[in-house]
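S.K.: Sequence first, then the predicted structure:
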Amino acid sequence: MSNKTYNVGVVGYGLSAKIFHIPFINDARSFRLHAIVQRSPKPSDDAAKDHPEVKVYHSTEDLVADSDVDVVVLTTTPATHHELAIQAMKHGKHVLVEKPFTPTSEQARDLAKAAKEQKVLLTVYQNRRYDSDFLTLKSLLDANKLGRVVEFETHFDRHRPEMPAGESWKTKPEDYSAVFDLGTHLMDQVVSLYGLPERITGFVGTQRGSRNTTGLEDSFTAIMHYPDNLIATAKAAVVSPEAQQLRYWVRGEKGSFKKFHLDPQEDQLKTGLRPGQQGYGVENESKFGTLATVGDDGKIVEERIPTVSTNGYTAFYDQFAKALDAKDEKLLPVVPTVAADVIRLVELVRQSSQEGRTLTV
């Protein structure tokens, strides 16, 4: 448990702030929601009404000038992350940046360098390192249940053949690519397990066909080539008419693990369930993954593996607090240089797709 309570200022008041950050800031013992930046409140969307106990600012400038703020959480669009993070760090604030980290790896590395210069800690909200299904898979790998892994598949597939409605950065081809958005989650999980690959092959484009009139990159496949003949595939599709969407399929010499369905936390949060409440982060038994192992007689034996129950993404904030207490970048839940490496992989996947060749990382 942290030795101090850190005052948090959240920049932005959209879905990311409301669903993926504020519930966990409130749940984490070492953090206190101190302020929110909401530029344009509306009668039906007003941070001051939702959180009357906290300060509400209308500009990031006012927030970072608040001497009581210890940590700034950026939930704004990726294109704003570099400028706002620099601004916060220059005021001596520690910073947590929502993913995707930055539009370019150059900007990401610049932020990592700036954090060292300003003697503050910077991390990136790769919260899906704390997904219950990923932690379940990780526990099997740590216990060597699969043996030497030769193929690792991680999917974020949906059946959404229609173009997304509304106005956001995720509908703008100049800002959005599926590999930049979902790919940063999937490839970060792989990198957290195996480090950077030696080579990478990418396919980026659209599966919506004639429906896609804007050129939005709605799907991707990234094939990461590792030593010892390990191939890791990260994939997101929008044309996938399946009753059960594949999440993981990992095969090794001793066994394989196959898991369908996404971690339940996002859907639970959207329905109002909060960390600490009964049932939060608990997956229905019908959605458990399957471990297949080779028995002594050479026959394949299957067993259902219960998805681990956790305190969810609060664990990210708890680990962040440990790093802040120790003033140690190595203890961060996500080290910024590693997050920059993931953005570099995004760039290489797109380049590989454009050039039609495998690239050295």
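M.R.: Ah, there it is. Computed from a predicted structure; not experimentally measured.
S.K.: can we go C-alpha only for contacts and neighbour counts from here?
M.R.: Fine.
S.K.: And the contacts of the longest helix anywhere in the chain?
M.R.: Secondary structure of the chain per DSSP state H: the longest helix is helix 336-355. Outside of helix 336-355, the residues within contact range by C-alpha atoms under 8 Å, 6 or more residues apart in numbering are 100-106, 108-109, 111-112, 122-124, 179-180, 183-184, 187-188, 191, 196, 200-204, 222, 358-359, 361.
S.K.: Which PyMOL command selects the buried ones in these?
M.R.: PyMOL command restricting the contacts of helix 336-355 to the buried ones, with burial defined by 16 or more other C-alpha atoms under 10 Å:
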select buried, resi 100+101+102+103+104+105+108+109+111+112+122+123+124+179+180+183+184+187+188+191+196+200+201+202+203+204+222+358+359
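S.K.: how much space is there between the residue of the chain positioned farthest from its centre and Val120?
M.R.: Here the centre of the chain is the reference, and by C-alpha atoms, centre = their mean the most remote residue is Asp297, at 41.2 Å. Plainly put, Asp297 is 57 Å away from Val120 if you go by C-alpha to C-alpha, to the nearest Å.
S.K.: try this one next to it:
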Amino acid sequence: MAGKSYNVGVIGYGMSAKVFHIPLIQVTPQFVLHSIVQRTPKPNDDASKDHASAKIYHSAEDMFADSSVDIIAITTTPDTHFSFTKSAIEAGKHVVVEKPFVPTSREAQVLVELSAKTGKLICVYQNRRWDSDFLTIKKLLDEGTIGRCVEFNTHFDRYKPARPETWKGTLGMDQAGGVIYDLGTHLIDQAYVLFGMPASVTGIFANQRNDGAAEPDSITVVLQYGNGGPLVTVKAGVMSIETKQLRYWVRGTEGSFKKFHLDVQEDQLKAGKKPGDSGFGVENADSAGLLTTLEDGKPKKRAHENVQPLTYAALYAGFARAIEGGGADSVPVKAAEARDVLKIIEAARESAKSGKTIKV
């Protein structure tokens, strides 16, 4: 006998909805794409034509009022996330919300408490927890292949000399815009998954484009962990001219791992592939990371391919299980975890402004 299905409504019809959320909803057996909020359809950008079986609303309020909607996926700009998430929960819906979760850790805490009070679950879309290279590094660390981690360097560098005209380049940091909330959220979240909350944070923000803009476009954030913990460096730059960009450099007491190139899932989703398709999430062999360990007291380097990809569909599948009965403890990316990441970001901002290291 088939299990219960849940109707999912999606607020927003930009890249986040089209490339990530709608395709992942469609491959989650328990979920049905029920409705979409698109405020201003255009002839070449019309959700009603792309998804003829879905209801189309022109306001989020109409979706909140629809009692047949069980879950709402919020894919709009981050300055709307708090009000939309709060309204959705108060309307009795579970919520998937894009990263960055909300602009402040204070707002995140309000939603954490509201979720606990109502029993409506929140999952934050930190999809890069399911990057196959990140999962490969997690496995290497868990199994002790490179010993105790002493340094963890995570990069999201690119060559983008023009500032984007999306929220990533137009919203200020107080509205959760800019590089620290865009790429920084991913990078810091991965460090948080591996190592937890740091003891202190040092942030350096810069405008590498030198375009006169008030908001920084590049960051270096150093997370320090006491009691033998690693030194974590988070970097995102926009003037990195390379044939292959460094992604990770992880060093331990018994070896190191270096990885270039980004996970392939985003590009595959943009090209119309979905999880379950042949080769989805699988990198080319020549993109494999380099693992160096000691053999007979000497460093020995070899290619080390990624683990079998779980894919971004694992986030939605995990949220489905939580709604089916697993409860708040089984939500794949908990609102409280996203709140902690925001606290780290806020410490980095304070450090960059004051020039001082901030204790967390």
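M.R.: All right, it came through fine. In this text, all values refer to a predicted model and were calculated from it rather than measured experimentally.
S.K.: In the stretch 101-250 of the first structure, what residue spans correspond to helices?
M.R.: Applying DSSP state H, counting those that start in this stretch to the stretch 101-250 of the first structure gives helices spanning 105-118, 132-142, 178-194.
S.K.: Report the buried residues of the second one.
M.R.: I take that to be helix 132-142 of the first structure. For helix 132-142 of the first structure, by 16+ other C-alpha under 10 Å, it's Ser132, Asp133, Phe134, Leu135, Thr136, Leu137, Leu140, Leu141.
S.K.: Over to stretch 223-236 of the first structure?
M.R.: Per 16+ other C-alpha under 10 Å, stretch 223-236 of the first structure contains these buried residues: Ile223, Met224, His225, Tyr226, Leu230, Ile231, Ala232, Thr233, Ala234, Lys235, Ala236.
S.K.: Just the ones of the residues you listed in strands?
M.R.: Among those, the residues falling in strands (DSSP state E) are Ile223, Met224, His225, Ile231, Ala232, Thr233, Ala234, Lys235, Ala236.
S.K.: Identify the residues contacting the last one.
M.R.: Right, Ala236 of the first structure. So Ala236 of the first structure contacts His155, Phe156, Asp157, Arg158, Ala178, Val179, Leu182, Gly183, Ser219, Phe220, Thr221 (C-alpha under 8 Å, 6+ apart).
S.K.: That one matches what in the second structure?
M.R.: For Ala236 of the first structure, the aligned residue in the second structure is Ala236 (criterion: TM-score structural alignment).
S.K.: For Gly325 of the second structure, see how far away that match is.
M.R.: For Ala236 of the second structure, the distance to Gly325 of the second structure - C-alpha to C-alpha - is 39 Å.
S.K.: go on, Ala213 of the second structure?
M.R.: Ala213 of the second structure is 48 Å from Gly325 of the second structure, by C-alpha to C-alpha.
S.K.: again with Arg106 of the second structure
M.R.: 28 Å.
S.K.: residues contacting Val282 of the first structure?
M.R.: Contacts of Val282 of the first structure (C-alpha under 8 Å, 6+ apart): Pro264, Thr307, Val308, Ser309, Thr310.
S.K.: same question but for Val250 of the second structure, I mixed them up
M.R.: Contacts of Val250 of the second structure (C-alpha under 8 Å, 6+ apart): Cys149, Val150, Glu151, Phe152, Asn153, Ser256, Phe257, Lys258.
S.K.: so how many other residues sit close to the nearest residue to it once chain neighbours are set aside?
M.R.: Distance criterion C-alpha to C-alpha, 6 or more residues apart in numbering; nearest residue to Val250 of the second structure, sequence neighbours excluded, is Phe152 at 4.6 Å. By the other C-alpha atoms under 10 Å criterion, the neighbourhood of Phe152 of the second structure contains 21 residues.
S.K.: So Phe152 of the second structure sits against Arg251, correct?
M.R.: Yes. Using C-alpha atoms under 8 Å, Phe152 of the second structure is in contact with Arg251, at 6.5 Å.
S.K.: Let's verify Asn301 of the first structure: helix, strand, or coil?
M.R.: If you look again at residue 301 of the first structure, you'll see it is Val, not Asn. strand (DSSP: H, G, I helix; E, B strand; the rest coil).
S.K.: what separates it from Leu121 of the first structure, distance-wise?
M.R.: For Val301 of the first structure, the distance to Leu121 of the first structure - C-alpha to C-alpha - is 47 Å.
S.K.: Which one's more surrounded, these two?
M.R.: Neighbours were counted for Val301 of the first structure and for Leu121 using other C-alpha under 10 Å; Leu121 has more, 25 against 11.
S.K.: show me what contacts the more buried one?
M.R.: His94, Val95, Ala115, Leu324, Lys327, Asp328, Glu329.
S.K.: so what corresponds to it in the second structure?
M.R.: That one, Leu121 of the first structure, aligns with Leu121 by TM-score structural alignment.
S.K.: what's the spacing between its match and Glu266 of the second structure?
M.R.: Counting by C-alpha to C-alpha, the gap from Leu121 of the second structure to Glu266 of the second structure is 26 Å.
S.K.: which one in the first structure is aligned with Glu254 of the second structure?
M.R.: By TM-score structural alignment, Glu254 of the second structure lines up with Lys254 in the first structure.
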